[in-house]
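Colleague: I would like to see how this sequence folds:
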Amino acid sequence: MKKFKLRFLAFGMMLLIVALAACSSNDGDAAADGESGSSDSDASDIEVVFIPKMTGNAFFESGNDGAQAMAEEIGFNVKYDGTPEGTVANQVQIINSAVSSGADAIAISSVSSDGLNQALQKALDAGVEVVTWDSDVDPEYRSVYVNQGTPEILGAMLVDMAAEQMDDPDGEQQVAWFYSSPTVPDQNSWVDYAEKYIADKYPNWEVVTKQFGEGDEQKSLQIGESIIESYPDLDAVIAPDSTALPAMAQAAENKGLSAEDLIITGFASPNSMRQFIENGTIINHGLWDVTDQGALAVYIAYHLASGNEMKVGDTLEVPGMAEVEMEPNSVQGYDYEAEDSGIIVLPERIVFTEENTNDYDF
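Modeller: Predicted coordinates:
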């Protein structure tokens, strides 16, 4: 993967200058100025709880790698807290534990668009900053969503990765969807837009089935094999899920199928899919740099927990990364809008092929 270089020397000098300036002013001057910048807390006093949908998954472990790297270089603390089973009950327990332990912020990839509302409200009432990444919640219950791409971007990307492998994408094609759950917010938003995109651009495609693996590797493998057996004339399987996609590729390999027999594409980390590209089971798949996403999510959480505000339209220079902008919730299709609730969209996504997969390591 591209090297994760952070420009922390300059950032540290900036913090030192700010600290010296603060020391030269008395409390009365600060009150008179009415400034509301960072709190006086040292970075090491800030704890962010970084919550994946599930642990043990290459995608989320890579996100944590980025989160930990950012925390180590800046000096704040990140606690990686999750369970192997991605359920609402488990995430509610983790959120409650973060609140009771005195965490300053959480950065969570949610398994449900509304199942965490009560727990998140308790966190907000306790003064805990709430940031989401990868998969959002109701925007009323978080400040910032660090988004890998809008439904329009990612839905079209999924369809295009399949279409470019077809001899005649304008002709009749049988297509299956295979991902984690009918309730998980991010994947369903991508699929919803993708189906509109298909209807407009490829009206001869037929979606013959939509299957769910619930984030379980063994169940996903069984479902992948069942899809192959049940739909012998299937042309493509699109799996926008980091458990379903490698399971579907493994199912095809087990059945002796190559990319020439069945198109399989979707979203998963390059490390989990490289063997299937190299042996010809798949031609391409996509994702974004999840290490950057994890790093950005915890930095935003740390920034807010340090006493800073972010409002729609604000920009922020993130150490070692590009300047980011907080956009309105409407870019994700939400009706809820507030000046302190918005979305930061990652600047790029990646299509992995045989030519570039070895350039990445996450």
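
Colleague: every contact and neighbour count from this point should use C-alpha atoms.
Modeller: Fine.

Colleague: dump the residue contacts of the closest residue to Thr183 other than its chain neighbours.
Modeller: Nearest residue to Thr183 in three dimensions, chain neighbours excluded: Ser112, at 6.3 Å (CA to CA, 6 or more residues apart in numbering). Residues counted as contacts of Ser112 (CA atoms under 8 Å, 6 or more residues apart in numbering) are 88, 136-137, 183-185.

Colleague: are any of these buried, and which?
Modeller: 88, 136-137, 184-185 (16 or more other CA atoms under 10 Å).

Colleague: wait, which of these is closest to Ser220?
Modeller: Val184 (15.8 Å; CA to CA).

Colleague: hang on, the earlier thing: turn the contacts of Ser112 into CSV, including distance to Leu124 and secondary structure.
Modeller: Putting those into CSV (distance: CA to CA, whole Å; DSSP: H, G, I helix; E, B strand; the rest coil) gives the following:
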residue, distance to Leu124, secondary structure
Val88, 18, helix
Asp136, 16, coil
Val137, 14, coil
Thr183, 24, coil
Val184, 22, coil
Pro185, 21, helix
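
Colleague: can you redo those residues as a markdown table with distance to Ile108?
Modeller: Compiled in a markdown table, the contacts of Ser112 are given as follows (distance: CA to CA, whole Å):
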| residue | distance to Ile108 |
| --- | --- |
| Val88 | 12 |
| Asp136 | 8 |
| Val137 | 9 |
| Thr183 | 16 |
| Val184 | 13 |
| Pro185 | 13 |
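
Colleague: stretch 236-251: end-to-end distance?
Modeller: Start-to-end span of stretch 236-251 (CA to CA, to the nearest Å) is 14 Å.

Colleague: for that stretch, the distance to its chain's centre please.
Modeller: Stretch 236-251 sits 17 Å away from the centroid of its parent chain (CA atoms, centre = their mean, to the nearest Å).

Colleague: who's in contact with it?
Modeller: Outside of stretch 236-251, the residues within contact range by CA under 8 Å, 6+ apart are 57-59, 158-159, 162, 173-180, 187, 213, 215-218, 220-222, 224-225, 262-269, 272-273, 276, 281-282.

Colleague: for it, buried residues please.
Modeller: By neighbour count on 16+ other CA under 10 Å, the buried set for stretch 236-251 is 236-251.

Colleague: ok, back up a step: report the secondary structure state of the residue nearest to Thr183.
Modeller: The three-state assignment at Ser112 reads coil, by DSSP: H, G, I helix; E, B strand; the rest coil.

Colleague: structure for this one too, so we can compare:
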Amino acid sequence: MKRTLRSTRAALIAVAIVAAGVSLTAYAAEVKSGLKIAFVPKQINNPYEVIADDGGMSAIKEFKGEGKVVGPSDAGASSQVSYINTLITQRQDAIVIAANDANAVVPYLKKAMAQGIKVVSFDSDTGPAGRQIFVNQANAEAIGRGQVQLLSKLIGGEGEFAILSATPNATNQNTWIKWMQEELKKPEYSKLKLVKIAYGNDDDQKSFVETQGLLQAYPNLKGIVAPTSVGIAAAARYISSSPAKGKVAVTGLGTPNQMRSFVKNGTVTAFQLWDPGQLGYLAAYAAANLASGTITGKEGESFDAGKLGKRTIGKEGEVILGPPTTFDANNIDKYNF
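Modeller: Take a look at the predicted model:
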């Protein structure tokens, strides 16, 4: 009898919720308040990472959580490990990490998950065993192929070019470069020649020096693609005050605010990126939903991501923000990030 009454009461509550215009799924999928979520960027002082982390903190504030950003000042493969260990000791509800190295952090993130801490990677993925969800900027293949397509337009479809990457172990950089190389195999790019992949280690001065070295080593260079916000800004800065200005195209991935002056002074014609603030925002909501138990990270599950709406988890726990935007002189002043 008591069981029947409880069942009836539950049914009446469910009917009332539906009648009020709230779905049962939405009612069950509320994010808990008071969640402790820590962001671990590649580098604490990287301008791109700062924007992404600020987006994450904004989301955490929305769902009344406790957010913080901790991380290294260098982009070394193991530089994030000590911060992960500290966060485990502090018993965070979730860790959101942009990995400097796909494998170096995995044992420590597995330790975190074993203790009930949810792990979301974003921007630069860990090995799949090191997280439950990966929040990707856009489809990796589209980003890589798009970089070659844009460069080809900028240099007339022929000539030597170089890639100025971040660190040799950066997951996102290496994946994009792989797809760039695949795109180059198409017949229409037969006159494009990739002469060098250089690494600036996401350090402004090293990227600046690497740009100088590329121009000295390859006097016929017609383009530099830097799929890293630090690299593209450093390359543009060097070329803007060199005889190569107007002769060597600089493109890649950067933020409108850091690249605006180079677009306006003619050093850079066009480049691409997504909104890193939205990327961090989405990662925070993914972490909060994991920590709240509304999702587990399985393919096909959906969750609410605040102002970004409902998002669905794809293969291998991947959630995609959306396609990148191409910025040029015609639209760059419409963006502020």
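
Colleague: now the TM-score, please.
Modeller: After superposition, the two chains reach a TM-score (TM-score structural alignment, normalised by the length of structure 2) of 0.88; 315 aligned residues with a CA RMSD of 2.2 Å.

Colleague: thinking again about what came up before, for Val144 of structure 1, state which of the buried ones among the contacts of Ser112 of structure 1 is nearest.
Modeller: Nearest to Val144 of structure 1 among the buried ones among the contacts of Ser112 of structure 1, with distances taken as CA to CA, is Asp136, at 9.3 Å.

Colleague: list the contacts for the alignment partner in structure 2 of the closest one?
Modeller: Using TM-score structural alignment, the partner of Asp136 of structure 1 in structure 2 is Asp125. Contacts for Asp125 of structure 2 were tallied using CA under 8 Å, 6+ apart; they are 98-99, 102, 134, 171-172.

Colleague: just to be sure, which of the buried residues of stretch 236-251 of structure 1 are found in strands?
Modeller: Residues of these located in strands (DSSP state E): 236-239.

Colleague: can you list those residues in TSV and add distance to Gly256 of structure 1?
Modeller: TSV is the format used below for these (distance: CA to CA, whole Å):
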residue	distance to Gly256 of structure 1
Ala236	16
Val237	16
Ile238	19
Ala239	19
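
Colleague: what residue of structure 1 matches up with Glu141 of structure 2?
Modeller: Under the alignment (TM-score structural alignment), Glu141 of structure 2 maps onto Glu152.

Colleague: cool, Ala94 of structure 2 as well?
Modeller: In structure 1, Ala94 of structure 2 lands on Ala105 (TM-score structural alignment).

Colleague: just checking, that match touches Val128?
Modeller: Yes. The pair Ala105 of structure 1 and Val128 qualifies as a contact (CA atoms under 8 Å) at a distance of 4.9 Å.

Colleague: so between these two, which is more surrounded?
Modeller: Per other CA atoms under 10 Å, whichever of Ala105 of structure 1 and Val128 has more neighbours is Ala105, with 29 against 22.

Colleague: please name the residues that touch the more buried one.
Modeller: Residues near Ala105 of structure 1 by CA under 8 Å, 6+ apart: 47-49, 128-131, 301-302, 305.

Colleague: could you do Glu301 of structure 2 as well?
Modeller: 295, 312-313.

Colleague: and what of Gln218 of structure 1?
Modeller: By CA under 8 Å, 6+ apart, Gln218 of structure 1 lies in contact with Ala247.

Colleague: tell me the secondary structure at it.
Modeller: Look at Gln218 of structure 1: counting by three-state DSSP, its state is helix.

Colleague: from Gln211 of structure 1, how far out is it?
Modeller: Gln218 of structure 1 is 14 Å from Gln211 of structure 1, where distance means CA to CA.

Colleague: likewise Asn284 of structure 1?
Modeller: Plainly put, Asn284 of structure 1 is 21 Å away from Gln211 of structure 1 if you go by CA to CA.

Colleague: could you do Thr357 of structure 1 as well?
Modeller: 27 Å.

Colleague: filter the contacts of stretch 236-251 of structure 1 down to the buried ones.
Modeller: Listed as buried from the contacts of stretch 236-251 of structure 1 are 57-59, 158-159, 162, 173-180, 187, 213, 215-217, 220-221, 224-225, 262-269, 272-273, 276, 281-282; burial here means 16+ other CA under 10 Å.

Colleague: one step back: ok, of the contacts of Ser112 of structure 1, which one's closest to Trp288 of structure 1?
Modeller: The nearest member of these to Trp288 of structure 1, counting by CA to CA, is Asp136 at 16.4 Å.

Colleague: and the residue positioned nearest the centre of structure 2, what does it touch?
Modeller: Residue closest to the average C-alpha location in structure 2 (CA atoms, centre = their mean): Asp123, at 2.2 Å. By CA under 8 Å, 6+ apart, Asp123 of structure 2 lies in contact with 98, 135-137, 172, 279.

Colleague: sorry, back to before: and of the ones in strands among the buried residues of stretch 236-251 of structure 1, the nearest to Asp42 of structure 1?
Modeller: Ala239 (43.6 Å).

Colleague: how much space separates the aligned partner of the closest one in structure 2 from Ala94 of structure 2?
Modeller: Aligning on TM-score structural alignment places Ala239 of structure 1 opposite Ala226 in structure 2. According to CA to CA, Ala226 of structure 2 and Ala94 of structure 2 sit 32 Å apart.

Colleague: over to Gly280 of structure 2?
Modeller: Distance from Gly280 of structure 2 to Ala94 of structure 2, counting by CA to CA: 14 Å.

Colleague: show me where the stretch 151-300 of structure 1 has strands.
Modeller: For the stretch 151-300 of structure 1, strands defined by DSSP state E, counting those that start in this stretch occupy the ranges 173-179, 205-212, 236-239, 263-266, 285-287.

Colleague: can these go into JSON lines with extra columns for distance to Ala19 of structure 1?
Modeller: Formatted as JSON lines, the strands of the stretch 151-300 of structure 1 follow (distance: least, CA to CA, whole Å):
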{"stretch": "strand 173-179", "distance to Ala19 of structure 1": "49"}
{"stretch": "strand 205-212", "distance to Ala19 of structure 1": "52"}
{"stretch": "strand 236-239", "distance to Ala19 of structure 1": "49"}
{"stretch": "strand 263-266", "distance to Ala19 of structure 1": "47"}
{"stretch": "strand 285-287", "distance to Ala19 of structure 1": "40"}
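
Colleague: out of these, flag the one nearest Leu20 of structure 1.
Modeller: Smallest distance to Leu20 of structure 1 across the strands of the stretch 151-300 of structure 1 (CA to CA): 42.8 Å, for strand 285-287.

Colleague: who touches both of Ala105 and Val128 of structure 1?
Modeller: Ala305.

Colleague: what about structure 1, which of the contacts of Glu301 of structure 2 hold up?
Modeller: When the contacts of Glu301 of structure 2 are mapped onto structure 1 and checked using both residues aligned by TM-score structural alignment, their matches' CA atoms under 8 Å, the preserved contacts are 312-313.
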